[in-house]
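Chemist: Got a sequence here, can you build the structure:
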Amino acid sequence: MLLNLDQKYLNSYDIIDITNNSKHDHLEVVQLGSWRCTKTYIPETVRFLSLRGISGITELHESIGKLDLLTVLDLRACHNLEKLPDKPRSILNPKLIRRSLPQERWFMNLEVLDISGCYLLDHMPKWVCELSNLKVLKGFVVGSMEQSNQFCQLVDLSKLNKLTKLSIRISVNISDPEVFSGFDSLESLLVLTITWGQNKYGMIPTYSLSKNLEKLDIRCYPEPEASKLQNPNDLQKLKRLYIRGGNVTKIPHNDNWKVEILRLRFLKKLVPIEWNEVRSSFKNLEYVEFVGCPRPRNFPNIDQDSWRKSSLQERESVLVPGNPHRMA
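Modeler: Sure thing, here's the model as predicted:
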């Protein structure tokens, strides 16, 4: 492996000499940290490549997609990255040669792609939806539907049947419900993070989520009520619910939540409710926090932002609305 641990700026010529040296032909991990130059040779044996936080990168050469053994590509916080490489087109026409062509090499073994924090990206190329071995995808950009045939859309992710962790960033105003079609078909998806941009329409379409979700993290939600969340009856495996920032004024109330960990952060418009109401909505609650937002009335920990269930609190009596004799 080749790791840059403490050099803020690296000499590109030194790096080229190192990576062209025959003794490095079996490199499997390359992490260059804050290196600002991208014109370097990378051996095809690389399995892990991290260019995290390199501000000088604006685009990547298409040759990076031909690293057959690459399983992890970390481009997180490359703030000036404007586009992902385009998959090269074959110069051969299968109709002329009358036979099918072999599948072209392109990120054949990639399992983790992290492009979160790359805020200049405004679309996803089609090849992202062709990564059949992908398990983790962070920073997927939901762009305009006007050129949906040219770019990868959420509905196209339904082809990735191994995907277990997904984070998306919505960079355009959303009103078309078709944008979210395909979410519920991601049966392997366990962790989902959605970061909302500004929405001039004021309302977002209803969408369905994978029934196997275990963690849902919603950020900058544009509406006052998170009412567009799927019915808790269909999210019986959801154990962790995080809502951070945005215009939310009410906690999504339902008696059927199975959530054990509830994190509410920086919801400045949140209207306080009674602590008993929180406990009646989330009967399985083990931990809850209110950071940067109003806490419920009669909150057990007056001087703290969080509450954790203890052995003594397991017998806590909480009245269920509508039935004063039933305990949660």
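
Chemist: From here on, just use CA atoms for contacts and neighbour counts.
Modeler: Noted.

Chemist: And the helices in the stretch 51-200 of the chain, which stretches?
Modeler: 94-97 (DSSP state H, counting those that start in this stretch).

Chemist: for the stretch 101-250 of the chain, what spans make up the strands?
Modeler: Ranges of strands in the stretch 101-250 of the chain, per DSSP state E, counting those that start in this stretch, are 112-114, 136-142, 165-170, 191-195, 215-221, 240-246.

Chemist: Please give the structure of this sequence too, so both can be compared:
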Amino acid sequence: MRNKLIVYTMNFPYESKVFGDSPTFKDFRVVYNSLCVTTKLCLLCFAVFPANEVIKKRLLVHWWIGEGFLNPPVDGKETVVEIADGVFEELTKKGCIEPVYKKRRSVVRSFKMHRLNRSAVIVIAKDVRFVDFDSKGNPTANFSWSHRACLMNGSSHLTLANRPDLDPEKLQTIFNVNEAYPDFSEVDWSRLRNVKVLYLGRWHNRANHHIEVDDVEFFKGLRYMRHLIFFSLRGISRIMELPDSLCKLSSLRILDLSACNNLEILPETIGSLKRLTHLDMSECYLLEHMPKGNIALLSELQVLKGFIICDHKNDRSCTLHDLSALKKLRKLAINTSREDFPREEELIVFQQFGSLRKLTIAWGGLYLPAIQLDKRIKLENIAARPTTSNTLKSSGGNHTQDNAAPEPATPTGIRNYIPKIPSSLSAFKRMTKTTTRNQEHFKELEKLDLQCYPQMTAPSWLMPGKLKSLKKLYIRGGQLQNLGQVHENDKWTIMILRLKFFSELNLDWNELQVPFPYLIYLEKYRCPKLTFFPCDASGLWLKP
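Modeler: I've put the predicted structure just below:
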């Protein structure tokens, strides 16, 4: 019976009577019936994705928020993310989904679903009219009896909205599963005014999955979508400018523009998106500036990624000081081409970010260069700055050889960083002279990620006394020769430390242990002068 079940499941994922009558499906149905309504709806979303595909937790949470499955409780005791974590935990414990661990890290950021479980979820999703599927188990664009339409390769006919047997106003979600060339030329957007989730970009981490649109005229139809909460254009090419119609989305909370590598201009009226909580512009390498003052009007903003700080004065650009009005900002990712960032006055601004918990700073700015070890992944249309061939050379000497194991694929496909070599250190020296030890610029910060830091000496603010709440420190690429000064009575509170691509960082394991007494996880990669580190072949060390 088991062998027959496997054969039927491989050929007919969910429509066979053998599968429907199997103990596997019946057991899964019992588990499903034990879930609350919210958890059931969250589980059914997994049916849209292929079996065993790695799905980012963040994407699922945003989808659930968009559809209204998750809402913060009135008493404010839990956040939406904490509620979502409870959903993931329950689904994992009951065997519905599997967590995906990366390099033995304790924090799970992705999940996947086994083929048999997905087959069972498809059966249930059809029964409750969650979404439509074809005979091969692929979701379809047909929403004649559901509230969701999925775009599949070569079959994304949203012109179905013109059929007399469909009611476009009941459609709540449009999700692009794998359509590379979505065509919206015949879509009557005025009839899709109740859509809450519009996910047109790519959902997985394979950057070689190309998506492009021939015509951006469909953007004009966005003005009708007054109920849209989650909008994603992630990884779509040939979008050079976003129109003002985007800013008519009065209910929009999550806007994902990441990896839109042709995007050059943001609408000047973006500040009218008063309910926006998440704005992701990471990997939009052709963006030159942030609209002056308008981003600062997004008072509900909690996550801002891809914020640009230029190396030249521009009265049209939003500055770090402008962001100080965003009192709810808890995660900020900055790209800068300035060697002296942050200056003293900018360090003072950071003191005003009372809610900031995670900060990423990537030097190199508009032309953040990268060496991609995985040749299959290409970043198109990036104006790359010339780099020197010896930037990442490993130095010789009598030090222990660093691990050379290949690094697993990362979400962006970027493995290596080459910093811009500074022409002068005078500006940085002036900054360090005026900075006092007692100032706590990042007193609430829990995670700090520094990429391509362009100086040889660590910044004066990288010390325990100014980062008293820091738990995670990631430093990737650059010419650093040390990890900053640690005074006699200061100890880092850091528990997780990741160091990558440093040819000159000179440190012995015994020297590291004294200032980092709480360290439980260490990852090093291509750091030949980190000696006697008790890391395994993958460059990992976990506290016993």
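
Chemist: Any idea what the TM-score is?
Modeler: For this chain pair, the superposition-based TM-score is 0.82 by TM-score structural alignment, normalised by the length of the first structure; 288 aligned residues with a C-alpha RMSD of 2.1 Å.

Chemist: Take the strands of the stretch 101-250 of the first structure and lay them out in CSV including mean neighbour count.
Modeler: CSV is the format used below for these (neighbours: other C-alpha atoms under 10 Å):
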stretch, mean neighbour count
strand 112-114, 21
strand 136-142, 22
strand 165-170, 20
strand 191-195, 19
strand 215-221, 19
strand 240-246, 20
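
Chemist: okay if I get these as CSV plus distance to Val30 of the first structure?
Modeler: Formatted as CSV, the strands of the stretch 101-250 of the first structure follow (distance: least, C-alpha to C-alpha, whole Å):
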stretch, distance to Val30 of the first structure
strand 112-114, 15
strand 136-142, 19
strand 165-170, 24
strand 191-195, 27
strand 215-221, 31
strand 240-246, 34
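
Chemist: Of the ones you listed, give the one that comes closest to Ile15 of the first structure.
Modeler: Proximity to Ile15 of the first structure (C-alpha to C-alpha) singles out strand 112-114 among the strands of the stretch 101-250 of the first structure, at 23.6 Å.

Chemist: Compare that closest one with the second structure and give me the mean distance after superposition.
Modeler: Compared with the second structure after fitting, strand 112-114 of the first structure deviates on average by 0.3 Å (mean C-alpha distance after the TM-score superposition for the first structure).

Chemist: tell me, that strand lands on which residues of the second structure?
Modeler: Using TM-score structural alignment, strand 112-114 of the first structure corresponds to residues 278-280 of the second structure.

Chemist: Residues contacting the matching stretch, please?
Modeler: Residues from elsewhere that reach stretch 278-280 of the second structure (C-alpha atoms under 8 Å, 6 or more residues apart in numbering): Arg253, Ile254, Leu255, Asp256, Leu257, Ser258, Leu301, Gln302, Val303, Leu304, Lys305, Gly306.

Chemist: Surely the fourth one is in contact with Phe231?
Modeler: Right, Asp256 of the second structure. Yes: counting by C-alpha atoms under 8 Å, Asp256 of the second structure touches Phe231, with 6.4 Å between them.

Chemist: contacting residues around the alignment partner in the first structure of Pro515 of the second structure?
Modeler: By TM-score structural alignment, Pro515 of the second structure lines up with Ser281 in the first structure. Contacts for Ser281 of the first structure (C-alpha under 8 Å, 6+ apart) come out as His253, Asn254, Asp255, Asn256, Trp257.

Chemist: ok, and these in the second structure?
Modeler: Among the contacts of Ser281 of the first structure, the contacts conserved in the second structure (both residues aligned by TM-score structural alignment, their matches' C-alpha atoms under 8 Å) are Asn254, Asp255, Asn256, Trp257.

Chemist: Next, count neighbours for the second one.
Modeler: So that's Asp255 of the first structure. If you count neighbours by other C-alpha atoms under 10 Å, Asp255 of the first structure ends up with 16.

Chemist: How about Val37 of the second structure?
Modeler: For Val37 of the second structure, using other C-alpha under 10 Å, the count is 12.

Chemist: can you check Arg316 of the second structure too?
Modeler: Neighbours around Arg316 of the second structure, by other C-alpha under 10 Å: 12.
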